[in-house]
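**Student:** Task: produce atomic coordinates for the following.
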Amino acid sequence: MIAWLIALPALVGAFAVTHRLLRRRGKAVLRSVLAADAVLFAGALALLVVGLSGGSAHADAATAAQSSGSGSAALIGAAIAVAGASIGAAVAVAYTGAAALAALSERPELFGRAMVIVGLAEGIAIYGLVVAILLIGKS
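**Tutor:** From the prediction side, this is the model:
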């Protein structure tokens, strides 16, 4: 499961690059895209084989893996909390920052109010970081 969570961003990035390359037309680009897709498919197949053949060699290793399962779940939850909060803060700052610049171009005396609004939007990322610290502290 962890291998898939690690490989998922790489796969998404590779498919995004593939999509951009397909927008450009040409046989050479199509061949390179097909070759990249074949490599990605082979990598995904290798991850699937490794994930399905995960047997433990010793009983001690099996109990250690079971006890560390909650710790790894907390770390994954912390990563998701930070990533989601950062993406949300980025979207919020993008919209509020653009609106603040538009307002400042007309009335420069609104600088203090505009920066407070942008700062509040950035606070979303701090909340995600706090949640991640709490989750890591419980593991």
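**Student:** For the rest of this, base every contact and every neighbour count on C-alpha atoms.
**Tutor:** Fine.
**Student:** Show me what counts as buried in stretch 60-78.
**Tutor:** Of the residues in stretch 60-78, Gly71, Ala74, Leu75, Ile76, Gly77, Ala78 count as buried by neighbour count, 16 or more other Cα atoms under 10 Å.
**Student:** Let's see which of those residues end up in helices.
**Tutor:** The helices, defined by DSSP state H, take in Gly71, Ala74, Leu75, Ile76, Gly77, Ala78 from those.
**Student:** Need those in JSON lines (columns: distance to Leu8).
**Tutor:** Below are those laid out as JSON lines (distance: Cα to Cα, whole Å):
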{"residue": "Gly71", "distance to Leu8": "21"}
{"residue": "Ala74", "distance to Leu8": "19"}
{"residue": "Leu75", "distance to Leu8": "16"}
{"residue": "Ile76", "distance to Leu8": "13"}
{"residue": "Gly77", "distance to Leu8": "16"}
{"residue": "Ala78", "distance to Leu8": "17"}
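**Student:** wait, which of these is closest to Leu47?
**Tutor:** Nearest to Leu47 out of these is Ile76 (Cα to Cα; 18.7 Å).
**Student:** Would you quantify the distance from the closest one to Phe111?
**Tutor:** Distance, Ile76 to Phe111, using Cα to Cα, to the nearest Å: 39 Å.
**Student:** Following up with a second sequence; could you model it the same way so I can compare the two?
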Amino acid sequence: MLNMIELLVPMVLIVLISLPLIKVFKGNLNAQSAKTRLITHIVMFFVVVIGSVLFSVGDFSVLAAEETAAAGESITGTIAQGLGFISAALATGMSALGAGIAVAAAAPAAIGAFSENEKNFGKSLIFVALGEGVAIYGLLISILIINKL
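**Tutor:** Here you go, the predicted model:
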């Protein structure tokens, strides 16, 4: 179970990383100020990533609330199982990304076709559903991969 510090530290880091971009997204800045804020955002992101790597590599137990009873036991697995889980995650993630791109292109066109002629609703809905099918197929493939492990 996570304690409050383990929950709050990542939330605070996410807020600190995204804080410089708030005015950029609102559009109230000139180009130089937006560029400075973007560089600050990128630098803070890499500082957090490097700090996380250093914190995980070092044997710091500052945030550890208690040791578990089964500290000597560890989860064991083969490299093939690890690669299988990575491939399942990539299948789901990349198919969802592709589906998002497909729907982002098809949905506005479907809305435009529907607004011009109401008879085009069924035809245009098929193209939007085909884009979503890509994500479902990727999820199906990842379930099949995990079942083989």
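**Student:** Quick check: TM-score for this pair?
**Tutor:** Laid over one another, the chains give 0.62 as their TM-score (TM-score structural alignment, normalised by the length of the first structure), with 114 aligned residues with a Cα RMSD of 3.8 Å.
**Student:** picking that back up, between the ones in helices among the buried residues of stretch 60-78 of the first structure, which sits nearest Val39 of the first structure?
**Tutor:** For those, the nearest to Val39 of the first structure is Ile76 (27.0 Å; Cα to Cα).
**Student:** got a list of what the closest one touches?
**Tutor:** By Cα atoms under 8 Å, 6 or more residues apart in numbering, the contact list for Ile76 of the first structure is empty.
**Student:** which residue is nearest the middle of the second structure?
**Tutor:** In the second structure, the centroid-proximal residue (Cα atoms, centre = their mean) is Gly93; its distance is 8.3 Å.
**Student:** Remind me which helix or strand that residue belongs to.
**Tutor:** helix 79-116 (DSSP states H and E).
**Student:** and that helix, which residues are buried?
**Tutor:** 84-85, 87-89, 91-93, 95-96, 98-100, 102-103, 106-107, 110-111, 113-114.
**Student:** can you tell me the mean distance of it from the first structure after alignment?
**Tutor:** Compared with the first structure after the fit, helix 79-116 of the second structure shows a mean deviation of 0.9 Å (mean Cα distance after the TM-score superposition for the first structure).
**Student:** Check the offset of that helix from the chain's centre.
**Tutor:** Offset of helix 79-116 of the second structure from its chain centre (Cα atoms, centre = their mean, to the nearest Å): 13 Å.
**Student:** Where in the first structure does the following helix or strand past that helix fall?
**Tutor:** Sequence-wise, the next helix or strand downstream of helix 79-116 of the second structure (DSSP H and E) is helix 121-148. Helix 121-148 of the second structure lines up with residues 111-138 of the first structure when matched by TM-score structural alignment.
**Student:** Met4 of the second structure -> the first structure?
**Tutor:** Per TM-score structural alignment, Met4 of the second structure is not aligned with anything.
**Student:** count of residues packed around Met4 of the second structure?
**Tutor:** The local packing of Met4 of the second structure (other Cα atoms under 10 Å) involves 9 other residues.
**Student:** Relative to Lys23 of the second structure, how far out is the counterpart of Phe41 of the first structure in the second structure?
**Tutor:** When the second structure is aligned by TM-score structural alignment, the residue opposite Phe41 of the first structure is Ile50. Distance of Ile50 of the second structure to Lys23 of the second structure, computed by Cα to Cα: 26 Å.
**Student:** what do you get for Ser33 of the second structure?
**Tutor:** 10 Å.
**Student:** Let me see the contact set for the residue lying closest to Ile124 of the first structure once chain neighbours are set aside.
**Tutor:** In space, and not counting its chain neighbours, Ile124 of the first structure is closest to Ala89: 5.4 Å by Cα to Cα, 6 or more residues apart in numbering. Residues in contact with Ala89 of the first structure, defined by Cα under 8 Å, 6+ apart, are Ala121, Glu122, Gly123, Ile124, Ala125.
**Student:** need the contact list for the first one.
**Tutor:** When contacts are counted by Cα under 8 Å, 6+ apart, Ala121 of the first structure is found next to Ala89, Ala92, Val93, Thr96.
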